[in-house]
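Undergrad: Sequence plus predicted model, see below.
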Amino acid sequence: MSGPVVVGVDGSPSALAAVDAAAREALLRGAELHVVHAFLWPALHVPPGASALGPPGGGVRESVEHLLREAVDRARSAAPGVRATSAVMPGEAVAALEAESRTAQLMVVGRSGSGGVREVLLGSAAVHLAAHGHCPVMVVRGRTDPEGPVLVAVDGSPRERGAIAFAFAEASIRGGELVALHTWSAWGDHGAHRPGRPGELVDTIGDADRQRAAEERLLAEALAGHRERYPEVAVRPRVVRGRTRPTLIEASGHAQLIVVGARGRGGFAGLLLGSVSQAVLHHADCPVAVVRSGLWDDGADL
């Protein structure tokens, strides 16, 4: 997939952490890093220069230029050799970043912007882009320098095919392991009930063993074509009996990146992001990449 890696900055610590991650992502891909700042003041007709009553260099334009220079310098320090450009985008931040995502191969944002209230609250730009962006969106959160495998959530939904393909490509360029995690429940999820008795708890050893075997086949089938395309990627399938959200969040503590689809098997038509995606975006201990269905070509290279 061509295009730059784009990162949005607003001067917040979260955005600066996103610059570090975006610079490394761009260098891994051999792509250009494009640092953007959404600038609403021109639309409000605020004078760009310094006030006659204030110090020289204290105007809006100077502040924005300083913010962008700082971000570009930080990017080059985090990933020496990265090609970095910057631009001011007129308009509101969410709309400007969504427009930039149309030509990007990856959009990177911090977990919250300058208006964030608490660490657990996710910024509106991150949520909106994860749901509406035109390329995969990486939200930088959790550990500052995460290590470990790439982790991908697999539930068997056709909509997650792009997320799996993206996770394989990420593991390939990072030279790391890919952990494919699939969870199943004893309560009728994914057909986990006894035939003829819907919803009944899988309560015998034989039932549980048969269901686990079925879930293992589902995971193997979801990974099959991708494993042939990326033979260099070491894949560790994990089938876990338990609740999806806490299992993924716990596993994120040992990963360098977690990849999820925007919506999975249980999504409602009116929801922009599924409950699993929302939970991981808010609570994961490493960066999260959200890949909407249809955005990632299974045959594309990074």
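TA: Thanks, I have the structure now.
Undergrad: Every contact and neighbour count from this point should use C-alpha atoms.
TA: Will do.
Undergrad: residue boundaries of the helices in the stretch 201-302 of the chain?
TA: All helices of the stretch 201-302 of the chain, identified by DSSP state H, counting those that start in this stretch, fall at 205-229, 244-252, 275-283.
Undergrad: Residue 232 versus the residue nearest to residue 82 when sequence neighbours are not counted, what's the distance?
TA: Using CA to CA, 6 or more residues apart in numbering and skipping the chain neighbours, the partner closest in space to residue 82 is residue 27 (5.4 Å). The spacing between residue 27 and residue 232, counted by CA to CA, to the nearest Å, is 20 Å.
Undergrad: Tell me which of the helices of the stretch 201-302 of the chain sits most buried.
TA: Here the criterion is mean neighbour count by mean count of other CA atoms under 10 Å, and of these the winner is helix 275-283, at a mean of 21.
Undergrad: now the angle between helix 244-252 and that helix, please.
TA: Between helix 275-283 and helix 244-252, the angle formed by their directions is 40 degrees, by axes from the mean of the first three to the mean of the last three CA atoms, to 10 degrees.
Undergrad: before we move on, back to that, ok, how many other residues are close to the residue nearest to residue 82?
TA: Counted with other CA atoms under 10 Å, residues neighbouring residue 27 total 19.
Undergrad: Next one for the comparison:
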Amino acid sequence: MSDVDPDPTPSPPTPSSESPAPRLVFGDDGSAAADVVWLWINNHHWPGWRISVVTAALPGIGAPVGSERSTLHPWDPAHPRRLFTDDAEVEHLYAETDPRLAIDSCSDAALVAVGPRGHGVWKKLHMGSTTDWLVGSHRPLAPVVIVRSARATQKVLLCTDGSDHAAAGLQALFDLPWVDGCRVGVLGVDDVNNRTQDAVVDAVEQLRAHGVSHVTHDVVSAVPHTATFDVRSTILASIAEQSPDLVVVGARGTGGLRGLLVGSVAAAVVNHTACSVLVAKSS
């Protein structure tokens, strides 16, 4: 791994006051995992953002609840979530519906934050968790961060392969208002297209232009695996070695990834790492 010293560059322009506030949607089911997500949110600054605390539960057996109760609406919970600072607006929303549909209805979300597991009804029915749904096939509809640790993010690992989905991962990282103070490593895995090096260099240059103070990069060779390359095991090994606070991946990839199931790399990172993971919006 090598260090890249950034050249002094001006900060990106401040968005116009007429621009809508970026929206962070927090899927809150009241579980211990949700408590960790909320503490993670609190341990980062979100100046100018709007934070929607979304809680949903299936209605009881009986007559239909009607659209007013089945769609997200403001509510006052007995124990509201509160921020340590006042740099973001917080609202609480509730609906009597499938939690997955409630979060999906937040179509303007700039980021969705959830825990890796909860005690929701879908887990009890063995039908797949809300988290599984959010990062499943043809998803995410918005960038999703699966939070496993409440600590503030200091070290980020960005995985890139030169695909449009990897570019979306870089953009999702840029959209985080606190990323400039992080150390960001760019990881590329050599594959049959031999374009990984260019993709890594391009990502490093964009990070420098964005104002990230410390950037490193690393290109590693994938483990040969019959007609394809097993990039999953290579990426997981690199993550374990580097121990980042946050890993950023695209929803799916190209090159050596084409021989694998669509989305399998993102799924492997989400399911088999101990750190938090940001999965970019599917393009």
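TA: Here it is on my side, so go on. This one's a predicted model, so the numbers in the text were calculated from it and none came from an experiment.
Undergrad: closest one to residue 102 of the first structure among the helices of the stretch 201-302 of the first structure?
TA: Shortest separation from residue 102 of the first structure across these is recorded for helix 275-283, at 21.6 Å, computed as CA to CA.
Undergrad: The closest one vs the second structure, average offset?
TA: Between helix 275-283 of the first structure and the corresponding residues of the second structure, superposition yields a mean separation of 0.8 Å, by mean CA distance after the TM-score superposition for the first structure.
Undergrad: give me the stretch of the second structure that that helix matches.
TA: Helix 275-283 of the first structure lines up with residues 264-272 of the second structure when matched by TM-score structural alignment.
Undergrad: List of residues touching the matching stretch?
TA: Counting contacts by CA atoms under 8 Å, 6 or more residues apart in numbering, the residues outside stretch 264-272 of the second structure that touch it are 135, 146, 231-232, 235-236, 249-252, 257, 277, 279.
Undergrad: before we move on, back to that, mind checking which of the helices of the stretch 201-302 of the first structure is nearest residue 38 of the first structure?
TA: In this view, those are compared for proximity to residue 38 of the first structure by CA to CA, and helix 275-283 is the closest at 22.7 Å.
Undergrad: Just give me how far that closest one sits from the chain centre.
TA: Here helix 275-283 of the first structure is found 11 Å from its chain centre; the criterion is CA atoms, centre = their mean, to the nearest Å.
Undergrad: Check stretch 132-148 of the first structure too.
TA: Computed by CA atoms, centre = their mean, the separation of stretch 132-148 of the first structure from the middle of its chain amounts to 4 Å.
Undergrad: any residues touching it, and which ones?
TA: Contacts with stretch 132-148 of the first structure, where a contact means CA under 8 Å, 6+ apart, come from 14, 17-18, 21, 98, 101-102, 104-111, 126, 129-130, 176-177, 254-257, 272, 281, 284-292, 295-296.
Undergrad: rerun that using 7 Å as the cut-off
TA: 18, 98, 101-102, 104-111, 126, 129-130, 254-256, 284-292, 295 (CA atoms under 7 Å, 6 or more residues apart in numbering).
Undergrad: So what does residue 253 of the second structure match up with in the first structure?
TA: Under the alignment by TM-score structural alignment, residue 253 of the second structure pairs with residue 264 in the first structure.
Undergrad: hey, where'd the strands end up in the stretch 101-250 of the second structure?
TA: In the stretch 101-250 of the second structure, the segments counted as strands under DSSP state E, counting those that start in this stretch are 111-114, 144-146, 155-160, 183-190, 214-221, 223-225, 228-230, 246-249.
Undergrad: What residues in the first structure pair up with the first one?
TA: When the first structure is aligned by TM-score structural alignment, the counterpart of strand 111-114 of the second structure is residues 106-109.
Undergrad: in the matching stretch, what's buried?
TA: 106, 107, 108, 109 (16 or more other CA atoms under 10 Å).
Undergrad: next one: stretch 133-146 of the second structure
TA: Neighbour-count burial for stretch 133-146 of the second structure, counted by 16+ other CA under 10 Å, picks out 134, 135, 136, 139, 140, 141, 142, 143, 144, 145, 146.
Undergrad: And for stretch 100-114 of the first structure?
TA: Using 16+ other CA under 10 Å as the test for burial, stretch 100-114 of the first structure gives 100-101, 103-113.
Undergrad: can you tell me the distance between the two ends of that stretch?
TA: For stretch 100-114 of the first structure, the separation between the terminal residues is 20 Å (CA to CA).
Undergrad: From the chain's centroid, how far away is that stretch?
TA: In terms of CA atoms, centre = their mean, the centre of stretch 100-114 of the first structure is set 9 Å apart from its chain centre.
Undergrad: Give me the contacts around that stretch.
TA: 1-8, 10, 12, 14-15, 17-18, 22, 122-123, 126, 133-141.
Undergrad: from the residues you listed, which would you call buried?
TA: For these, burial is judged from neighbour counts taken by 16+ other CA under 10 Å, and it is met by 3-8, 10, 14-15, 17-18, 22, 122-123, 126, 133-141.
Undergrad: Mind checking which of these are in helices?
TA: 14, 15, 17, 18, 22, 126 (DSSP state H).
Undergrad: What separation do you get for the match of residue 253 of the second structure and residue 159 of the first structure?
TA: Summarising the geometry, the distance separating residue 264 of the first structure from residue 159 of the first structure, computed by CA to CA, is 7 Å.
Undergrad: what's the answer for residue 275 of the first structure, then?
TA: Distance of residue 275 of the first structure to residue 159 of the first structure, computed by CA to CA: 15 Å.
Undergrad: What's residue 51 of the second structure aligned with over in the first structure?
TA: Residue 51 of the second structure maps onto residue 33 in the first structure, with residues paired by TM-score structural alignment.
Undergrad: residues touching that match, list them.
TA: Contact criterion CA under 7 Å, 6+ apart gives 4, 5, 6, 23, 26, 83, 84, 85 as the residues in contact with residue 33 of the first structure.
Undergrad: same thing but 10 Å
TA: For residue 33 of the first structure, the contacting residues are 3-7, 19, 22-27, 72, 75-76, 82-86, 104, 106, taking CA atoms under 10 Å, 6 or more residues apart in numbering as the criterion.
Undergrad: Now the counterpart of residue 98 of the second structure in the first structure. Nearest residue, chain neighbours left out?
TA: Residue 98 of the second structure maps onto residue 92 in the first structure, with residues paired by TM-score structural alignment. With CA to CA, 6+ apart as the measure, residue 40 is the residue that lies nearest to residue 92 of the first structure, at 5.6 Å, once sequence neighbours are left out.
Undergrad: who's in contact with that neighbour?
TA: Under the criterion of CA under 10 Å, 6+ apart, the contact list for residue 40 of the first structure reads 46, 88, 89, 90, 91, 92, 93, 96.
Undergrad: related to what we said a few turns ago, mind reading off the mean deviation between the match of strand 111-114 of the second structure and the second structure?
TA: Once superposed with the second structure, the aligned residues differ from stretch 106-109 of the first structure by a mean of 0.7 Å; criterion: mean CA distance after the TM-score superposition for the first structure.
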